[in-house]
Structure formats: structure tokens, C-alpha cells
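*Asks:* Pasting a predicted model and its sequence here:
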Amino acid sequence: MTPDFTFFDGHNDLLWHLHNQSDLTGASFFAGRDGALDVAKCRTGGFGGGFFALFVAGDDLPGADAKRPVDIDKARRVTFEMAAILVRMTRANPAKLRLCTTAAQIEEARSAGAIAAVMHLEGAEAIGPDFGELEMLHAAGLRSLGPVWSRSNRFGHGVPFAYPSTGDIGPGLTPEGLRLIAECERLRILIDLSHLNEAGFNDVAKLSSRPLVATHSNAHGLCPHSRNLTDRQLSMIAESGGLVGVNFGTRFLRADGQVDPETPVTLIVEHLKYLIDRLGEGGVAFGSDYDGTRVPAELETAAGLPELITAMQQAGFGASLIERICWGNWIGLIRRVVG
């Protein structure tokens, strides 16, 4: 049975897992893997594409509270190895997975029945002072970048995983960080604010001429976690015509900040409602964080995404709004920012 709606997703960590498992061709994504995403699960659930993150863990990971900086040589090596995995996957299986750099290519992939992958960099530790690595990654397909993960680097300061807390922690972007934003603007690379602290968020808002975007964050007003966005930040995103992708991670959904797989899917809908009230129907989408965080059991893999459709329908969301949240809002934002 074909799902009624197709999802475009703001964030997943599939490539990190493939790299950790030395699956350097991504073969398990096509043959079936023990994780949230593979081709069969995506097709079952209507997962039609998303941002595929290049993420370099510190030596103190796993564990979400890593703070030690990542050496640039390691970051450069691992980032380019992950990028190579994605390139190999799409070249070997273009009928199933396509590397896309524009909104038009994403729509073409959907029409052809292929999953659309947009390359995203989560934490810019691999980028050196002359920004040559940024140019190379852009040439390879990079179209989205978060300057930091939840730790400090040469460009700025990420928020730690803290509950209850806000992102009002530490100073803003460094001089290199300001230059990085300018380079992303020049290259039309989307700037992701999801892990950035409040002062860094403010700096991007001042510098950027494009819509403000948080690819995988939720509403601080419903869950006071440092990774979530305050009403003030949401107002700034709304004023810019930007977008927030709702994160499925239970610690970012629940009012108590707990990691609990028994979290109901209806909490995702509550965050959608809250964000729609502040951003409008065109400013909200999904950023699951699949393969990167603990999500509600009903959504453990992409095959469960129809459960989220059911929850939205039961909450009174009409078909047009559901289509916008699942697909249209992301594609429109990508078209405006990236091309």
C-alpha cells in the first residue's frame, strides 16, 4: 500500500552510523539494516528524502554531553569519508537514492520514486581557515551547514544537552564564524541554527539575508530544553520567513525532558500546533533526527511515519496542511535559500 503523504525530513544521522560500522558503500541501506532508515523502511513509511548529516563525534562519544573539541585533521578525514559514502550510495543506486542540490532535483527524485538526499554538515570542524574544504564539499553536493554541534569550535558555541535550560550560554560567533556565515551566504548554503547558542543565533540573524532555519529543533515553551527555541527566537524566524523542523527526540518533546520511548506521538503534534501559531502554516516541517536520538516507539523507524499522519488527522489537520508540513514547506524553503 502506498502511503498517502511523502515526507521530506530536516535531519538524520544515517551516515554517521554507516561510517562507524565501516559500511563505506552504504550497502546495508539498500539491503536492510538495524536502524531507523533503509530503503524498505523509507518506502513503507513514505520517507521521500531529507538532509543527510556529516557528523564527526569527539573522542568522548557516545554520550550527548561531549565537550572536548575535535581535532581538525580527524574532522577533515571523517567528514570527507562520510561524504564519500553518500556519493557512492547515490552513484551505485540512482533509482533508489539521489544526491540532490536543488529543489527541482528533489522533486524529480520524488517523481522517479527515488529518495532525495541533500548533503548537510553538522558542525564545521573540518573547515580550515581558507575555507577550501567548504568549497570542495559544496562542489560534492553540500547545501546545508550547521556551524556547531553541541560543543564549542573555532566558529562558535553550541548549547549543551541541558534540561531545564536555555541556549543563552556563552558568547556569539567568533571572527572565523562570521566569515563562515558570509561564505555560506555567497555559496547559497543553508545555515542551520539547531545547535547554536542564543548569541550565535543572534549573530546569524544579523548577518544573513536569507530565511532563518532550525532543521531539527522544538518549542522551548513546551519543553524547556537548551536545544529548543524560545518564543523570541521563533519570532525572529517568523519575521525572516524561515522554518523549524520538529525533532522526534523524546527529550526535546516532553515537558519533563525525559528520554522515554513510550512518549506519545501526539506530543509531536502539540509542538506542531505551538509552532504553527508562531510561524504560520508555512514555517513548520519535520526534522526527525532519525538514527541520532531516541524517538517514540511508534516512530522507531521510518516505516512508522504513517502513525504521525494519523495523529495529525485526528488533531484536525487537513490534507493540504499535512502535505505542506510533510513536504511542501521544506521544498519551498530550499528553493528560496539554495535554488
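*Replies:* All right, it came through fine. Numbering: from 1, shown residues only.
*Asks:* From now on I want contacts and neighbour counts done on CA atoms only, so please keep to that.
*Replies:* Fine.
*Asks:* And the contacts of the helix or strand where residue 121 lies?
*Replies:* According to DSSP states H and E, residue 121 maps onto strand 115-122. Contact partners of strand 115-122, identified using C-alpha atoms under 8 Å, 6 or more residues apart in numbering, comprise 47-56, 83, 96-101, 105-106, 109-110, 141-149.
*Asks:* just the helices in this structure please.
*Replies:* Along the chain, the stretches classed as helices by DSSP state H are 14-20, 27-31, 39-45, 72-92, 103-112, 132-140, 175-187, 198-207, 231-240, 250-253, 266-279, 305-314, 319-323, 329-337.
*Asks:* wait, residue 17 sits on residue 82?
*Replies:* No. Using C-alpha atoms under 8 Å as the test, residue 17 is too far from residue 82 to be in contact (9.7 Å).
*Asks:* burial count for the closest residue to residue 10 other than its chain neighbours?
*Replies:* Using C-alpha to C-alpha, 6 or more residues apart in numbering and skipping the chain neighbours, the partner closest in space to residue 10 is residue 287 (3.8 Å). Neighbourhood size, residue 287 [other C-alpha atoms under 10 Å]: 25.
*Asks:* also this one, for the comparison:
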Amino acid sequence: MTHPLVFDGHNDVLLKIFRAGGISAVDGFVSGRDGDIDLPRAKTAGFGGGFFAIYVPSPIDMEFKYAQMTKPTYDLPLPDQIGRAEALPVVLEQAAILLRLQEIGALTICKTAAEIRTCLQSGQLAAIMHIEGAEAIDANLHALDVLYRAGLRSIGPVWSRPTIFGEGVPFRFPSDGDIGGGLTEHGLNLVERCNELGIMIDLSHLNEAGFWDVAKHSNAPLVATHSNCNAISPHSRNLTNKQLAAIKQSNGMVGLNFAVAFLREDGQMLPEVPLETMLRHLDHLIESLGEDHVGLGSDFDGAVVPEQIGDIAGLPKLRVAMVKHGYNEALIKKLCHENWLRVLERIWGA
């Protein structure tokens, strides 16, 4: 089952291409590459596009991180803050990778919901330029203005580690996101400028104090592109029912994160996760937010995902599971892409 097409809230394919050689490695996206997403599998799986994250990696021992996250409890320290001078070249190179993918016809960088609809109708892969962690943005927000003109339409003020704009949550289980302080003065200015430009603010990774600061100061719908339910999986990265209620009140939405540690009740980074667990999170999100405010935010190429999914080639299995679970055609279409288009139209104004 490859339809309706999936428009996805988060992937890290640009980071993977960056690490594989940068601009010189983009052809692999067209012909086939190691990893979760490429053009051939996108076509066969009914993957219509999504938010392509630009992310500056920290020097993390991934083997150690994943080993810790298989324990019954864990609290991984946050990486050090990254300076703008270090972050900016990485952001520019990953933005250039996305622009190069557009240049060779692999995708279209979309700046309006109408452009996404056109891509979905024509079979062209639709991409939103998104930044996960605003380390490259200066306090005066000049870089934000420049990146906006290059196509940036979505930004997360933090990726867990702190920035000059706010604080994120460590990978802690069990826990909620009530860890650390809220947005800084620079963070409040970032929210205001994003509202002026029509840049979506992503609440994923932001701690709870920062979440409530955005809720108080932003005039746009609240959106978490790739987050799950703390009531089911009590992980610091997941949203509490109180946060979900605020998102609903703002007419925002949440994209279901496929990362197994945020799906499992035990919070462990183990791939043995049945599709029923994903559906349980979807049920809770729909019950909490309403069926017009829930979508998918896979975290492909950036996380361990359920073994039954594997990569984007597994998306048809999720659609089939939705049908068997009792979701009707209209609801599945909303979850797969219509709700993302709705909220983006409200935020972007077109």
C-alpha cells in the first residue's frame, strides 16, 4: 500500500550525505545509497517528501550512547555547546547539498504549502529546508534572514544541547522535559523574527520551560515535528498531556517519531518494536489533539527505527497496519500528509 503519499516531519539524510562526502556524494541519493532514504525507494514506498534537517553533529560516542540507552534507566550528559564559527560552515555545506539535490532534479525545495501540493501531485519529491539546532544563527539574526532567502522555512532553536537561544533535554529515562531554564532574550527575539518571516518553530528537543515560553510569545501554531507521548513512554524527549493540550489549543500538530527509545514503554534503544506500539502513540495523539493535528515525523537516517519498518521501504507496512487498526481512508490521508499541509498553510500564509 503506497498511497496516500507520506509527507514526513523529519529526516537526517543531509547529515548522512555530508558525512559521506558532501556535494560529491549527492548522486547516491538519486541512484541508491546506504541509509534510510533515497529516490528509488521513495518512489516505490510512496514517500512524497518532508522536512530535510540541517544538523551540526557533536562528537558523540554513538556505541556508548546506544549501550547506555538499552539499560532500564539512563541519563546521558548533554554535549557541549557549539560555537557559531564552528557551526556555520557545516550548516552552509548541508544547505548547499540540499540546493544541489534540487539542481539535479532529485527534489524541489518548497516554500509554500501550494508548492508541496504540486510536488505530491506530480510525483516530484518535496523538501522543506529545516535547521535542527540554531547554533549557526547569530544573536542579531542576520544569518536567519540570509538562510530564509535561501529557502529556510523551519527551525528548531535547539537540538538538546544548549544554544544562545535556549536549552534542550538530555536523553533521560524515565523523565519528562521539565529540565533547565527557558528561552533566553535571544531566544525570544528568534521567536519574534520567525513569526515575522513565517518560519515554523519546531518544539522537538526543546525543554519544557522553553516550550512554554514559545507558547506564550509565539503567534503561530505550536508544532513538534518528531515527538511522542510521555504518558506511554516516559522519556524526556516526549510530550506530556499538558503540552499536547497546549498544542491542540494553538491549532498546531505533532509528528510521530519512529525512534524506538521514544516509542517503547521501557525507553530502550532496541529495534524490537511492534507496529501496534506506533499505533498506540498515534491513538493517544489523536485522542489528545484531534485527528487534524497529528502526522508522521520519522527521524529516518537519524535514529534506530522499528525493525518492521527498517527504512522508507517499510512505510507501506505502516499504512496497512493503520487500515487493520481501523483508521479510515480520510484519517490515513490526514496522518500521511494533509495535516502537515494544513498547519504549514497557517504558519506560512500560503
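*Replies:* Yep, that arrived. Every value quoted in this text rests on a predicted model; they were computed, and no experiment measured them.
*Asks:* Once they're superposed, what TM-score comes out?
*Replies:* The TM-score (TM-score structural alignment, normalised by the length of structure 1) is 0.97; 336 aligned residues with a C-alpha RMSD of 1.2 Å.
*Asks:* Looking at residue 17 and residue 82 of structure 1, which one has more neighbours?
*Replies:* A direct count of neighbours by other C-alpha under 10 Å for residue 17 of structure 1 and residue 82 places residue 82 higher, at 25 against 16.
*Asks:* Trace that one over to structure 2, please.
*Replies:* Under the alignment (TM-score structural alignment), residue 82 of structure 1 maps onto residue 94 of structure 2.
*Asks:* just residue 116 of structure 1 next, same as before
*Replies:* Under TM-score structural alignment, residue 116 of structure 1 pairs with residue 126 in structure 2.
*Asks:* same question, residue 320 of structure 1
*Replies:* In structure 2, residue 320 of structure 1 lands on residue 330 (TM-score structural alignment).
*Asks:* again, but for residue 295 of structure 1
*Replies:* With TM-score structural alignment as the criterion, residue 295 of structure 1 matches residue 305.
*Asks:* so that match sits right up against residue 260, yeah?
*Replies:* Yes. Judged on C-alpha under 8 Å, residue 305 of structure 2 makes contact with residue 260 at a distance of 5.4 Å.
*Asks:* Name the residues contacting each of the two.
*Replies:* Shared contacts of residue 305 of structure 2 and residue 260, counting by C-alpha under 8 Å, 6+ apart, come down to residue 271.
*Asks:* of those two, who's got more company?
*Replies:* residue 305 (26 against 23).
*Asks:* Nearest residue to that one in space, please, no chain neighbours.
*Replies:* The shortest distance from residue 305 of structure 2 to any non-neighbouring residue, by C-alpha to C-alpha, 6+ apart, is to residue 259 (4.9 Å).
*Asks:* Equivalent analysis for residue 335 of structure 2, please.
*Replies:* That would be residue 295: by C-alpha to C-alpha, 6+ apart, it lies 4.4 Å from residue 335 of structure 2.
*Asks:* distance of that neighbour from residue 278 of structure 2?
*Replies:* 12 Å (C-alpha to C-alpha, to the nearest Å).
*Asks:* Overlap of the contact sets of those two?
*Replies:* Shared contacts of residue 295 of structure 2 and residue 278, defined by C-alpha under 8 Å, 6+ apart, are found at residue 256.
*Asks:* ok, the two, which is more surrounded?
*Replies:* residue 295 (30 against 21).
*Asks:* Under the alignment, what does the more buried one map to in structure 1?
*Replies:* Following TM-score structural alignment, the counterpart assigned to residue 295 of structure 2 within structure 1 is residue 285.
*Asks:* Same check on residue 223 of structure 2?
*Replies:* Aligned partner of residue 223 of structure 2 by TM-score structural alignment: residue 213.
*Asks:* residues touching its match, list them.
*Replies:* Shown in contact with residue 213 of structure 1 (C-alpha under 8 Å, 6+ apart): 190, 191, 192, 193, 194, 237, 242, 243, 244.
*Asks:* at 10 Å instead, please
*Replies:* The neighbours of residue 213 of structure 1, taking C-alpha atoms under 10 Å, 6 or more residues apart in numbering as the test, are 190-194, 237-238, 240-245, 283, 333, 337.
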